[in-house]
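In: Coordinates for the following, if possible.
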Amino acid sequence: MNSLASLTLEVADPTAADRFYTVFGLGAHVRLRACDTPTTGFRGFALSLTVSQPSVVDGYVEAAVGAGATVLKPAAKSFWGYGGVVRAPDGTIWKIATSQKKDKGPAALTFDSMVLLLGADDVSESKRFYVGRGLAVAKSFGSKYVQFEAPSDGVTLALYGRRTLAKEVGVPVDGTGSHRLVLGGGEEAFTDPDGFAWEAGDRSADRGGGGG
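Out: Predicted coordinates:
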């Protein structure tokens, strides 16, 4: 396994979720699967879109809210740039951000990269686990953050401390039950140290439902 091959969100209502992700512009990047496994609170992960400038952040947040998302952190400037956080109707948390603090002109509603942030109880331990599975480290900041190499058109996998990630996206750290997230890659199914489930290979998922 050398990269994340697929990303599947398990949702209670695939049809409603499909409408959201299509309107939000992510229908081609996120797979959906019907699932009623109980889960409460923070699911231990978030997805992050990196975009070109503040107006694009605002555009994504507006589109998300219009499609039923709730705002966890309003878009605002910070020392690192500009960004905001929303929670999709299915419960998935999305962060939209840019390193730019000012617009450079008109820009399309597109993103430069998508990063899946997995909240780890021990980032160093999870890093060793994934390196042992064949992933190559692209960036590493000690025990705080690790980002693995990924194709330019794929979803980047990264590890963040669970508590730090919860604080970053504006939710309490507590949560129980399913992550409602299934990842694809490699030749066999496995579960990582924080309970995130992987399926073998790049299996096709029916976005309209089935499974659980």
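In: use CA for all of it now, contacts and neighbours both
Out: Noted.
In: SS state for residue 43?
Out: Secondary structure, DSSP: H, G, I helix; E, B strand; the rest coil: residue 43 is coil.
In: Looking at the protein, which residue reaches furthest from the middle?
Out: In the chain, residue 105 marks the outermost C-alpha relative to the chain mean, sitting 27.8 Å out by C-alpha atoms, centre = their mean.
In: ok, that one - contacts?
Out: By C-alpha atoms under 8 Å, 6 or more residues apart in numbering, the contact list for residue 105 is empty.
In: ok, now how distant is it from residue 54?
Out: As judged by C-alpha to C-alpha, to the nearest Å, residue 105 and residue 54 stand 10 Å apart.
In: Residue 170 too?
Out: Per C-alpha to C-alpha, residue 170 is found 20 Å from residue 54.
In: where along this protein do the helices fall?
Out: Ranges of helices within the chain are 14-23, 54-66, 123-132, 162-169, based on DSSP state H.
In: For the ones you listed, could you give me CSV that also reports mean neighbour count and distance to residue 85?
Out: As requested, the helices of the chain are arranged in CSV below (neighbours: other C-alpha atoms under 10 Å; distance: least, C-alpha to C-alpha, whole Å):
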stretch, mean neighbour count, distance to residue 85
helix 14-23, 18, 16
helix 54-66, 20, 8
helix 123-132, 17, 23
helix 162-169, 18, 6
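In: one more, for comparison:
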Amino acid sequence: MATTTASAVSLASVTLEVADPAAAQRFHTAFGVDEYVNLRASEARSAGFRGFTLALTVAGPATVDGFLGAAVDAGAVVLKPAAKSLWGYGGVVQAPDGTVWKVATSAKKDSGPATREIDEIVLLLGVEDVKVSKRFYVDRGLTVAKSFGGKYAEFAPGGSSPVKLALYKRRGLAKDLGVAAEGTGSHRVVLGGTSGSFTDPDGFAWETVA
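Out: Prediction:
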């Protein structure tokens, strides 16, 4: 289902659906991510893993600890304590509204003091078949920036959103986050684009934004 360039999709916004937008806004402000996502009131039912995470990349371990500490102070629950790994250092928390956030760095040591700066934020969608979902988005005009077989694909930024879009095999993503892969109901996240409303193969919804 190839599309023309004129109707190619690009990520313009990410909206989290939450039960209490005011409370979620307070959390996001304290955490330091309020400029990256929109919030919308929703009572949509959701149980278990919602199938996505928002991942922050920062400069060093001290900055990771600072963001995770701010999240916990604002009411988040630790899913994976910050720890070193082969790829760097990071940890995972779940916000009071249920959204799972990961904060990580590729640096093993700090080269300076902790900051409140975010180098990159990526919306990782957990999908059943990365190749199928990647083809779906490429056919709609997205450009693949990174791809690792059937495990991971990241798209080049092209819209107005500061958030990058990437695909990760659902079970692999759940394992990385320290949660069970099972989940039912709404994803509680809506992606905004400029080429019409649609739903991808894994049920993630896109809506038209101006």
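In: Can you get me a residue count around residue 17 of the second structure?
Out: Applying other C-alpha atoms under 10 Å, we find 23 other residues in the vicinity of residue 17 of the second structure.
In: try residue 185 of the second structure
Out: As a burial measure, residue 185 of the second structure scores 12 neighbours (other C-alpha under 10 Å).
In: what sits against the aligned residue in the first structure for it?
Out: When the first structure is aligned by TM-score structural alignment, residue 185 of the second structure is paired with residue 177. Residues near residue 177 of the first structure by C-alpha under 8 Å, 6+ apart: 37-40, 43.
In: Could you rerun that using 10 Å?
Out: Applying C-alpha atoms under 10 Å, 6 or more residues apart in numbering to residue 177 of the first structure gives the contacts 37-43.
In: Please list all residues in contact with the most centrally placed residue in the first structure.
Out: Nearest to the mean C-alpha position of the first structure, by C-alpha atoms, centre = their mean, lies residue 47 at 2.0 Å. Each residue near residue 47 of the first structure by C-alpha under 10 Å, 6+ apart is listed here: 85, 92-96, 114-118, 155-158, 169.
In: Return a PyMOL selection command for the buried portion of those residues.
Out: Selection of the buried residues among these in PyMOL, burial being defined by 16 or more other C-alpha atoms under 10 Å:
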select buried, resi 85+92+93+94+95+96+114+115+116+117+118+155+156+157+158+169
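In: In strands only, show me the contacts of residue 47 of the first structure.
Out: 85, 93-96, 114-118, 155-158 (DSSP state E).
In: wait, which of those residues is closest to residue 75 of the first structure?
Out: Comparing these against residue 75 of the first structure with C-alpha to C-alpha places residue 85 closest, at 7.2 Å.
In: and that closest one, what pairs with it in the second structure?
Out: Per TM-score structural alignment, residue 85 of the first structure is aligned with residue 92.
In: isn't its match right next to residue 174, touching?
Out: No: Residue 92 of the second structure is beyond contact range of residue 174, at 11.2 Å (criterion: C-alpha atoms under 10 Å).
In: Any chance you could list residues touching both of these two?
Out: Common neighbours of residue 92 of the second structure and residue 174 (C-alpha under 10 Å, 6+ apart) are residue 53.
In: Leaving out sequence neighbours, find the closest residue to residue 126 of the first structure.
Out: Nearest residue to residue 126 of the first structure, sequence neighbours excluded (C-alpha to C-alpha, 6 or more residues apart in numbering): residue 193, at 6.2 Å.
In: Return the residue of the second structure aligned against the one you found.
Out: Per TM-score structural alignment, residue 193 of the first structure is aligned with residue 201.
In: Same question for residue 26 of the first structure.
Out: Mapped onto the second structure by TM-score structural alignment, residue 26 of the first structure lines up with residue 33.
In: How much space separates its match from residue 99 of the second structure?
Out: For residue 33 of the second structure, the distance to residue 99 of the second structure equals 12 Å [C-alpha to C-alpha].
In: Also residue 78 of the second structure?
Out: Using C-alpha to C-alpha, residue 78 of the second structure is found at 12 Å from residue 99 of the second structure.
In: Just tell me the aligned range of stretch 154-161 of the first structure in the second structure.
Out: The aligned range for stretch 154-161 of the first structure in the second structure is 162-169, by TM-score structural alignment.
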